Every structure is written in C-alpha cells, then in structure tokens.
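Trainee: With the sequence up front, the predicted model follows.
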Amino acid sequence: MSGGINVGILAVQGDVAENILATKMAIEELGMEGIVTEVKTPEQISDLDGLIIPGGESTVIGTLSLVNGSLKKIKEKIASGMPVFGICAGMIMLSKKAKDRVVGEMDQPLLDFLDIKIERNAFGRQKDSFESEISMDKIGVSKFHGVFIRAPSIIETGKDVEILSKFNEKIIAVKQGNVIGTAFHPELTGDISLHKYFVNLIKQKN
C-alpha cells in the first residue's frame, strides 16, 4: 500500500476489535495514512508492515496459528524487521520460555523472539484482574493506566532486552529491537499512547 502502513491484528482470539479500534485511532491521531485489518492467513501476514498479537489464551493462539502456517510466516516477517506488539498472551507467544506458577514449564509453540522467561498468571488468583497506574518513561509515556487480566510477568531478561516498566518489582513491559511485549492490556483503557508509539515504530521502518 503506497503512502500508508498496513497493520494487522492476529485474529485468532483475544481483544481483536479493541486493538483494531485503538490502532486506527492512533494512525488517525498521528495524521498518518494506513489500514488496520484482522489477519489469519499467511498470505495476509505477508502484506503487513506491523502486527499486534492480542491477549487471550496463549496456548490456543499458538496452536491455532500453527494449523494454518501463520506462525511460520510471522516468524519470517519479524526476522526481517517487521515491528510486532504482543499483549499479555501475545507477549507469552513472542517469548523464548513460558512457565506457569502452577504447572511449571509449558510445552506450547512460542515464536522465540523476545529473550525473556515468562511466568504465566504471575499475579495470582486473588488478583486475577486489577488496574494500576504504571509508567513507561523510556518510551515517553510517563503515566499509563494498566489493565491486568490474569497477567503474566517477566522473570528473566536477556542482555538485549530493554525493560520498559515494572509493577511491584515485577517486569511488565519490555522491548527488544522491533518487538514490544506488555503484560497488561492497553487496548482496554481508551489511552492510545502505546498504540501510537507502536505505529511510529512501524512508520520508522517503512
């Protein structure tokens, strides 16, 4: 698409509609041109300039994406420099290692791009869902309303991983190259500053 960017939301499950809306608003507010679409097939993924992998159940997303070959195509695109934003379960999918507080190491298909180890459901059952003010000063977002839903946290990071935010000493947002991961759900807040940051990242790559 000439002159505009093509952003895809991996539409296997999770907050697809909310992410489409937040991304469209971000593009509009930045005065840019672009389209935002649900993507499921390898062909659709081939055409993208950026991809958001929304929250949901990461094991389901991983398995379903494997079925239609999308995972392989996503891997190729990220390897060639396409920016990608993984939210909650989407961040788990982008990670190298996931473990569950209850069941230990998880055998699930992971994209293996973020050099992090993740603990699923890190905030425990009693805090299945909660909201809190957080900050991501490194990317110019000093105050953000974080919505956490059975959120994971990052328990180890590799040397190339930039920590963007912590909550209660737990790492909840990271960036490595063109890959961003958050444990919280920015699409559920009405605050599109993180989506705007991601759209700008895509713009810089094009």
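Mentor: Cool, the structure landed.

Trainee: For the rest of this, base every contact and every neighbour count on C-alpha atoms.
Mentor: Fine.

Trainee: Could you list which residues are in contact with the spatially closest residue to residue 178 that is not a sequence neighbour?
Mentor: In space, and not counting its chain neighbours, residue 178 is closest to residue 83: 4.6 Å by Cα to Cα, 6 or more residues apart in numbering. Counting by Cα atoms under 8 Å, 6 or more residues apart in numbering, residue 83 makes contact with 49, 50, 51, 178, 179, 180, 198, 201, 202, 205.

Trainee: ok, the last one - contacts?
Mentor: Okay, so that is residue 205. If you count contacts by Cα under 8 Å, 6+ apart, residue 205 has them with 81, 82, 83.

Trainee: Could you find the closest non-adjacent residue to the first one?
Mentor: Leaving aside its sequence neighbours, residue 81 sits nearest to residue 178 (Cα to Cα, 6+ apart; 6.7 Å).

Trainee: next up, a second structure to put side by side with the first:
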Amino acid sequence: MSDTPVIGVLALQGDVREHLIALASADALARPVRRPEELAEVDGLVIPGGESTTMSKLAVLFGMMEPLRERVRAGMPVYGTCAGMILLAEKILDPRSGQETVGGIDMIVRRNAFGRQNESFEAAVEVGGVEGGPVDGVFIRAPWVESVGARTEVIAEHGGHIVAVRQENALATSFHPELTGDHRVHALFVDMVRAVN
C-alpha cells in the first residue's frame, strides 16, 4: 500500500457521498463498495449512516454480509457511523425482525435511542484521539451504546451515554461527523488504516 490508503464506503444505502468527501479530505483514496470483489480491494471500510435494518437486509441480499464479517474478523479497519455503529455491534438490544450485524465491536447498542427523526440534534462531542477540541456531531435517530466489553474503549459520551467507541481496528460513532465539514474523525480513521497497512 502507498501512503494513501484505499478506503471503501459501503454503498448499499445511506449517506455514502458525504463519507467519500470526508475521506478524500483526510487524504484517502475513497471509493464506493457494493460487491464482494470491491470489498477485497480496499484497505479499510466505512459503514455509513442510513437505516440499519435496510442495510442489513441489503448486505445479505447482495452477498456482502459474510465477506464483511470475514474481512472485519481478519482485522480490516472499519468505521461505522450511526447505522454503521449498529451493524458493528455484537448485539442489538431491540433488533428488528431479521436484522443481522457484521459484528466486530464487543458492545450492545440500542437503536434510535436518542429519539425519532424530529428529535434529531447537533452537539459538540469530545472524542478521545481527536485533537483540536470538540467534534460537531449530528445525531439523527441515533443509537447509543448500552455496554461494552473489556477490549472496547469508550472514546466519547454525550448526555451520560456512550456515543463513540474503539476496539482494535474498529471505530464507531452514533453521530454523523461527515455531515458537518469537520473531518477529524475521518482523519483518525485514515490514520488507523495507515497503521495497519
């Protein structure tokens, strides 16, 4: 790998374009990933926000769920925002019927924990590992983390709830930094990818 990592954005549903822009601004070569052969060509992957049940079902339908699980288990760096956080959880407290996860982070999440669409909000969030002050976080029907395992590091909280975690090569936020123009969380992830590759 060159100094410029190739980072994919799972492009089955969700805010793909915004992540592609954020990754490019953090000096990564960003590309959409829709098929297993595209997944095999990236050094790291972002699982975007969207609707977690829909993303789960589409990943199964398009033959992506098992390749995703295999790459994450093998240590590929992965970053999930909002719905992506839910997909990276080992367990969902309130899953929808047929909802599966990729796994990769020893955490239990609660879907839509911060409320419905009309209760969405923005907040400044201090994120461990991100310098320069708080990150602007956009919370849209956002999950929160109910609990984490021993290997999972809590790197941000908001309102007494866990909203960002890191476990080895996996990073997850319940908020959307890609919607704000503040790409420091993406830069942290790009650095994680560089460290592994």
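Mentor: Now that the structure is in, tell me what you want to look at. All of these numbers come straight from a predicted model, not from anything done at the bench.

Trainee: Can you calculate the TM-score here?
Mentor: Taking TM-score structural alignment, normalised by the length of structure 2 as the basis, the two superposed chains have a TM-score of 0.94; 197 aligned residues with a Cα RMSD of 1.7 Å.

Trainee: Between the contacts of residue 205 of structure 1, which sits nearest residue 44 of structure 1?
Mentor: Checking these against residue 44 of structure 1 with Cα to Cα, the nearest one is residue 82 at 13.9 Å.

Trainee: For structure 1, which segments count as strands?
Mentor: Under the criterion DSSP state E, structure 1 contains strands at 5-10, 34-39, 50-53, 84-87, 95-100, 104-105, 114-120, 129-136, 141-149, 153-157, 162-167, 170-176, 179-182.

Trainee: Quick check: which of those is nearest to residue 27 of structure 1?
Mentor: Comparison of those against residue 27 of structure 1 by Cα to Cα identifies strand 34-39 as nearest, at 6.7 Å.

Trainee: Just the buried positions in that closest one, please.
Mentor: 34, 35, 36, 37, 38, 39 (16 or more other Cα atoms under 10 Å).

Trainee: and what of stretch 43-51 of structure 1?
Mentor: 45, 48, 49, 50, 51.

Trainee: How about stretch 192-206 of structure 1?
Mentor: Quick answer for stretch 192-206 of structure 1 (16+ other Cα under 10 Å): 192, 193, 194, 195, 196, 197, 198, 199, 200, 201, 202, 203.

Trainee: Among those residues, which are located in helices?
Mentor: In this view, the buried residues of stretch 192-206 of structure 1 that belong to helices under DSSP state H are 193, 194, 195, 196, 197, 198, 199, 200, 201, 202, 203.

Trainee: Now flag whichever of the buried residues of stretch 192-206 of structure 1 is closest to residue 122 of structure 1.
Mentor: residue 194 (22.3 Å).

Trainee: Next, name the residue at the spatial heart of structure 1.
Mentor: residue 86 (1.2 Å; Cα atoms, centre = their mean).

Trainee: Structure 2: which residue goes with that one?
Mentor: Aligning on TM-score structural alignment places residue 86 of structure 1 opposite residue 80 in structure 2.
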